[in-house]
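K.L.:
take a look and give me a structure for this.
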Amino acid sequence: MAIVKVGLLTIGQSPREDVVPEMKPFFLPQIQVLEKGLLDDLSPEEIRRLKPKTGEIPLVTRLRKGSSVQLSEKKISSLLPEAINSMKTKMKVKMVGVLCTNDFQKTEFPPWSIFPFNSLKFLITRIIDIKRLGVVVPLEGQIDAAKKKWKKDKIIVEVKSPYARGKSWEEIAQNFSPKKVEIVILDCMGYKIKDKRALQKLLSVPVLLPRIVLAFAIDQHL
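P.N.:
Got it, this is the predicted structure:
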């Protein structure tokens, strides 16, 4: 069986020891994972320049030593195409999976790049017929963007960062339950399998975890 190189590109710093090990069991056996981070070669000052300004959509990601950082969606969008092409040419990967759930559709990307948002959107618009969608995002500043990008009849958004202390999953479930959400999206690559299981047990509805969805999407593109 021939080895197939697949790149995983984080908008933070690699390696993503909090994400990739949970994805690997879902990959086909011939896949060899190579990681790269958008911030790998940047100094602390250069990273600070990527922080969102007032009015810009914030993204949040993890740095190599475990801390988190907020970044400007607009600035990250402009950096991604070159990073994806670089992985293709320098690492000789067949495709690149981007470890971010943001909707980057306003930017043009090469056909060998795979974004979890596209797969998640396909699931909830073409496969799963629902009207009440629950979404969990890491930041208060992402609530409006989440409502716009998922576009369902009824969207209930809760905030819980995978990188910092905040509400418990019990509190999140208590807010979702009265609104009768039919499915929940954990809208960040930082959420873990244990988070999915905890919320799913409390709500008894499907909970979509982007890291698993992305792993299956990569398998299907081989």
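K.L.:
drop to CA atoms for contacts and neighbour counts, all remaining ones
P.N.:
Noted.
K.L.:
residue 163 - nearest residue in space that isn't next to it in sequence?
P.N.:
Spatial nearest neighbour of residue 163, chain neighbours left out: residue 68 (6.5 Å); criterion: CA to CA, 6 or more residues apart in numbering.
K.L.:
swap in residue 140?
P.N.:
Spatially, and ignoring its direct neighbours in sequence, residue 140 is nearest to residue 159 (6.3 Å; CA to CA, 6+ apart).
K.L.:
quick check: the one you found touching residue 138?
P.N.:
Yes: with contacts counted by CA atoms under 8 Å, residue 159 reaches residue 138, the gap being 5.5 Å.
K.L.:
when those two are compared, which one has more neighbours?
P.N.:
residue 138 (24 against 19; other CA atoms under 10 Å).
K.L.:
to compare against the first, here's the next sequence to fold:
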Amino acid sequence: MSRISRIAFVTIGQTPRSDIVPEMMAEIAAGLEVRPSYEEFGVLDGLEGADLDAFRARDGEHSFATRLASGEEIVSSKARTEERLNELLAEIDGKGFDIVVLLCTGTRIDPLQNTLVVEAQRIVDSTVEALAASCRNLGVILPLERQVAEFGQRHVFAGNPTVVSASPYSGAGMAAGAKGVAACDLVVMHCMGYTAAMLDEIRQAVDAPVLLSRRVVAGVVRQMI
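P.N.:
Presented below is the predicted three-dimensional model:
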């Protein structure tokens, strides 16, 4: 029997994250006789109109790019999103899950009392830091142009990474983003919204290893099953 039988996937947007969770579960559960069950929870679930608008990022605020249930992209305030995220995680902590998987590579959270948490940001950043120690030019692809200037304040990598933007939700910009990191010798697609298909698109233009955040995180979860 699997040691991890119940997973809570938590997004900073709205559920269901049909663009992330099925792909991750296929990698997590590949070859297993007993698949873990899972539920999804979203910071913005059930919000619309003015309540949803209250989470949108204002000028000068650090921001997240995430997805609504409709598939629409929303740029949310990092501060207000993380405040509600911690409240949501505290609620989930009492529901008997074996593990919580955060579907964002930019969040900072409070420790939970009862449940192991897979923090995507720490896993991705630690992996990149280890691999990039001897890297001549690290490339980082982010969802939003406004996040390019913020990156150095939120993530610390050695050297001077080449940081470009390409939204996983708008359906455009991936080719341009690939051109921006074409000269790098290691590239990370630093958002859980980037898909395996987008990874293939980047790899066609970049002659270097490319890390897909959701695949890095799924690999860690699989080791725990």
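K.L.:
Provide the TM-score value for the superposition.
P.N.:
TM-score of the superposed chains, computed with TM-score structural alignment, normalised by the length of structure 1, equals 0.89; 216 aligned residues with a CA RMSD of 1.9 Å.
K.L.:
returning to what we had before: now which residue in structure 2 aligns to the residue nearest to residue 140 of structure 1?
P.N.:
Taking TM-score structural alignment, the alignment pairs residue 159 of structure 1 with residue 165 from structure 2.
K.L.:
one more: residue 218 of structure 1?
P.N.:
Correspondence of residue 218 of structure 1 to structure 2, assessed by TM-score structural alignment: residue 221.
K.L.:
next, count neighbours for the equivalent of residue 185 of structure 2 over in structure 1.
P.N.:
By TM-score structural alignment, residue 185 of structure 2 lines up with residue 182 in structure 1. By the measure other CA under 10 Å, the count of residues near residue 182 of structure 1 is 19.
K.L.:
now do the contacts for residue 182 of structure 1.
P.N.:
130-134, 205-206 (CA atoms under 8 Å, 6 or more residues apart in numbering).
K.L.:
ok, now which ones touch the residue nearest to residue 163 of structure 1?
P.N.:
Counted by CA under 8 Å, 6+ apart, residue 68 of structure 1 has contacts 60-62, 163.
K.L.:
any idea what it aligns with in structure 2?
P.N.:
Counting by TM-score structural alignment, residue 68 of structure 1 lines up with residue 73 in structure 2.
K.L.:
what of residue 195 of structure 1?
P.N.:
By TM-score structural alignment, residue 195 of structure 1 lines up with residue 198.
K.L.:
can you say which helix or strand has that match in it?
P.N.:
Using DSSP states H and E, residue 198 of structure 2 sits within helix 196-205.
K.L.:
name the residues that touch that helix?
P.N.:
Contacts to helix 196-205 of structure 2, defined as CA under 8 Å, 6+ apart, come from residues 174-175, 178-179, 182, 189, 209-210, 212.
K.L.:
residue 39 of structure 2: which of those residues is nearest?
P.N.:
Distance to residue 39 of structure 2, by CA to CA, is smallest for residue 212 among the contacts of helix 196-205 of structure 2, at 22.8 Å.
K.L.:
give the buried residues for the helix ranked longest in structure 1.
P.N.:
In structure 1, with assignment by DSSP state H, the single longest helix is helix 73-90. Using 16 or more other CA atoms under 10 Å as the burial criterion, the residues of helix 73-90 of structure 1 that qualify are 73-74, 76-77, 80, 83-85, 87-88.
K.L.:
kindly report the same for stretch 211-225 of structure 2.
P.N.:
Per 16+ other CA under 10 Å, stretch 211-225 of structure 2 contains these buried residues: 211-218, 221-222, 225.
K.L.:
with distance to residue 110 of structure 2 and secondary structure added, can I get those in JSON lines?
P.N.:
Formatted as JSON lines, those follow (distance: CA to CA, whole Å; DSSP: H, G, I helix; E, B strand; the rest coil):
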{"residue": "211", "distance to residue 110 of structure 2": "27", "secondary structure": "strand"}
{"residue": "212", "distance to residue 110 of structure 2": "25", "secondary structure": "strand"}
{"residue": "213", "distance to residue 110 of structure 2": "22", "secondary structure": "helix"}
{"residue": "214", "distance to residue 110 of structure 2": "22", "secondary structure": "helix"}
{"residue": "215", "distance to residue 110 of structure 2": "24", "secondary structure": "helix"}
{"residue": "216", "distance to residue 110 of structure 2": "22", "secondary structure": "helix"}
{"residue": "217", "distance to residue 110 of structure 2": "19", "secondary structure": "helix"}
{"residue": "218", "distance to residue 110 of structure 2": "22", "secondary structure": "helix"}
{"residue": "221", "distance to residue 110 of structure 2": "20", "secondary structure": "helix"}
{"residue": "222", "distance to residue 110 of structure 2": "24", "secondary structure": "helix"}
{"residue": "225", "distance to residue 110 of structure 2": "24", "secondary structure": "coil"}
